[in-house]
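# Quick one: sequence plus predicted model below, questions after.
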Amino acid sequence: MQRTPLDAERLRRERVPFFTRLDVVETTGSTNADLIARAVADPAADREVLLAELQESGRGRHARAWGSPPRTQISVSVLVRLAGVDPAVLGWLPLLTGVAVVDAVRAAACVPAELKWPNDVLVGGRKLAGILAEVAVAGPDPAVVVGVGLNAELTAAELPVPHATSLVLEGATVDRTTMAGALLAAFAERFAAWRDTGWDTADLAAAYRARCGTIGARVRAELPGGRELIGIATDVDVAGRLLVGAEAVSAGDVTHLRPAG
């Protein structure tokens, strides 16, 4: 199947001023790994974008493999430095990215996406996109790379798992270049707004709650150590942890369950 490549020149021409650099490569191991290496090598590297038509060693949360045929996903990573951020709120960056992806998908593709905690992007319960944030340089002004893998033109036969979906399977006709540009613009707007508040999470948390289908749902959380927690997800706390009953969940797989009874 012939698929149209990303239009790198158009993305550079139309990129919002927030970003200082934007590159598109045909193949790489991992866009996250590439930008982590760049952040370590260059202390001035900031607000840089890397997209790949094919990732050969893409990763999701919990080191899960994340891949697809060439030119079927939007595989993009962004390097940002968070000067003076409180480490306690650093976990909000991948949640912010989830909000940006949902907003971009709704606006550019007219697909009713929502979030599953912490940052999976779903449509009708099926996974459309995954997000992974990794600290490249720790310290008071950390450099963090956040990557997004968005299923764009995958056919049903090409889906990595049965519970996934793609933009084309949801009836969207938006091209990948337009979608990538919308995603980056939404991220830039959200990140700049968060930075300008001095990393205050109040507005970001409100935006996240409004887009998160996990809040209010009955869930099962598979926690580290093999423990399982079942209950109603009521909220997220100031650190972005999911509140299930009286317990705050900071890591683990969460499954939406049918209501009891």
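Ah, there it is. Computed from a prediction, not measured in an experiment: that's the story for all the values here.
# Only C-alpha atoms from now on, for both contacts and neighbour counts.
Fine.
# the strands in the stretch 101-250 of the chain, which residues?
For the stretch 101-250 of the chain, the strands defined by DSSP state E, counting those that start in this stretch cover 114-116, 120-123, 126-137, 143-151, 218-222, 228-236, 242-244, 247-249.
# Let me have those in CSV, extended by distance to Ala164 and mean neighbour count.
CSV is the format used below for those (distance: least, Cα to Cα, whole Å; neighbours: other Cα atoms under 10 Å):
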stretch, distance to Ala164, mean neighbour count
strand 114-116, 13, 25
strand 120-123, 8, 23
strand 126-137, 4, 21
strand 143-151, 9, 26
strand 218-222, 19, 19
strand 228-236, 23, 18
strand 242-244, 23, 21
strand 247-249, 24, 16
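# Figure out which of these is closest to Gly29.
strand 143-151 (13.0 Å; Cα to Cα).
# what's the closest of the strands of the stretch 101-250 of the chain to Pro69?
Between Pro69 and the strands of the stretch 101-250 of the chain, the tightest spacing by Cα to Cα is seen for strand 143-151, at 10.4 Å.
# other SSEs contacting that closest one?
With contacts defined as 3 or more Cα pairs under 8 Å, 6 or more residues apart in numbering; DSSP states H and E, strand 143-151 has these neighbours: helix 31-41, strand 73-81, helix 92-104, strand 126-137.
# alright, now check it against this:
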Amino acid sequence: MADNRDPGPAAGPGLWTDLDRAPLDGRAITRALVSGPRASWAEVTVVPRTGSTNADLLAAAPTAADRTAVIADVQDAGRGRHSRSFTAPPRSQVTVSALVRLPGIAPDVVGWMPLLTGITVVDVLRSVCEVDAVLKWPNDVLLTGDRAPGKVAGILVEVAAGSPVMTVVAGVGINVTPTAAELPVATATSLRAAGAAVLDRGTIARAFLRAFGSAVDDWRDSGWDTAALAQLYRARCDTLGRSVRVTMPGEVVLVGTATDVDAHGRIVVAPEDGSEPVAVSAGDVTHLRPVVDTGE
């Protein structure tokens, strides 16, 4: 097992300078997830530093075991949707990627994996960190409420090439301890800023991997049924009922009310001009105003 300590520039060997951002305990994480009584993962590697945990697992995908995960203390070249950069101060985030194989899944159903991952992150942040987490379609994780609302986590799910069984790598980055000055944009937030009950990155990473593995198992056992998954997603999606602006590929802009998430995971928008609803499979969503109270 590699030494997970990552000394700061002013530290000597084996030391770090920020006591609030101590290195992850790779041995404890591996024991809990791989060899302990609640083991559910084949291999979990905690690395001191890497460019991208997703890139690492995609490269290893042809020979990696199902349920292989990589967690990075420091990630230098993280990627979000549309190849956007994803960076944060050292040891201030949970950055984890998980490889799962999906035998028998239909290709047109794999698009639900980013949404399933989002459901899992929301549930972990609610139950473990005790914050008000919701989803913005398709899989941005937001914190709501009066204290430091904003985007707290990003998700990138990619299909791995070179495997006979459908294989995906789900990458998650959660802002744990960045201060307001350290956040990349004004619309971002962190668990610390929101007053989360738990800020231990190892605890959060373990909880996510356990919950994610269980969620994939449940979905597999259902025969990859999307109806129940869609219901779980709708219950956590803060986009539904809102007036939204969707910027689609080709810079096409749609403004209207988000009314549903359909069987394919697409957001359904009723245009403000009264024309027929549009099911959007890809686009950037901006929430324009709060959810309308229908009185129901």
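That came in fine, so what should we check first? All values reported here derive from a predicted model rather than from experimental measurement.
# hang on, the earlier thing: take the helices and strands packed on strand 143-151 of structure 1 and write them to a markdown table, including distance to Leu242 of structure 1.
As requested, those are exported to a markdown table (distance: least, Cα to Cα, whole Å):
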| stretch | distance to Leu242 of structure 1 |
| --- | --- |
| helix 31-41 | 25 |
| strand 73-81 | 25 |
| helix 92-104 | 12 |
| strand 126-137 | 17 |
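# Select, out of the ones you listed, the one closest to Ala193 of structure 1.
Of all these, helix 92-104 sits nearest to Ala193 of structure 1, with 10.6 Å by Cα to Cα.
# Against structure 2, what's the mean shift for that closest one, could you check?
With the two structures superposed, helix 92-104 of structure 1 lies on average 0.4 Å from its match in structure 2, counting by mean Cα distance after the TM-score superposition for structure 1.
# whereabouts in structure 2 does that helix align?
Alignment of helix 92-104 of structure 1 against structure 2: residues 112-124, by TM-score structural alignment.
# Show me what the matching stretch is in contact with.
Contact with stretch 112-124 of structure 2 is made by 133-135, 138-141, 155-157, 170, 204, 207-208, 211-212, 215, 226, 229, 232-233, 236, 264-265, as judged by Cα atoms under 8 Å, 6 or more residues apart in numbering.
# Same question for stretch 62-75 of structure 1.
Residues contacting stretch 62-75 of structure 1 (Cα under 8 Å, 6+ apart): 3-6, 31, 51-60, 147-154, 158-160, 176, 180.
# measure it end to end?
Stretch 62-75 of structure 1 has an end-to-end distance of 18 Å (Cα to Cα, to the nearest Å).
# Taking structure 2 as the reference, give the residue range that stretch aligns to.
The aligned range for stretch 62-75 of structure 1 is 82-95, by TM-score structural alignment.
# And stretch 200-212 of structure 1, by the same measure?
Per TM-score structural alignment, the counterpart of stretch 200-212 of structure 1 in structure 2 is residues 225-237.
# ditto for stretch 113-122 of structure 1
Under TM-score structural alignment, stretch 113-122 of structure 1 corresponds to residues 133-142 of structure 2.
# distance between that stretch and the chain's centre?
Offset of stretch 133-142 of structure 2 from its chain centre (Cα atoms, centre = their mean, to the nearest Å): 9 Å.
# and the end-to-end length of it?
6 Å.
# and if you look at stretch 186-205 of structure 1?
End-to-end distance for stretch 186-205 of structure 1, by Cα to Cα: 16 Å.
# how about it: buried residues?
By 16 or more other Cα atoms under 10 Å, the buried positions in stretch 186-205 of structure 1 come out as 186-188, 190-191, 194, 199-201, 204-205.
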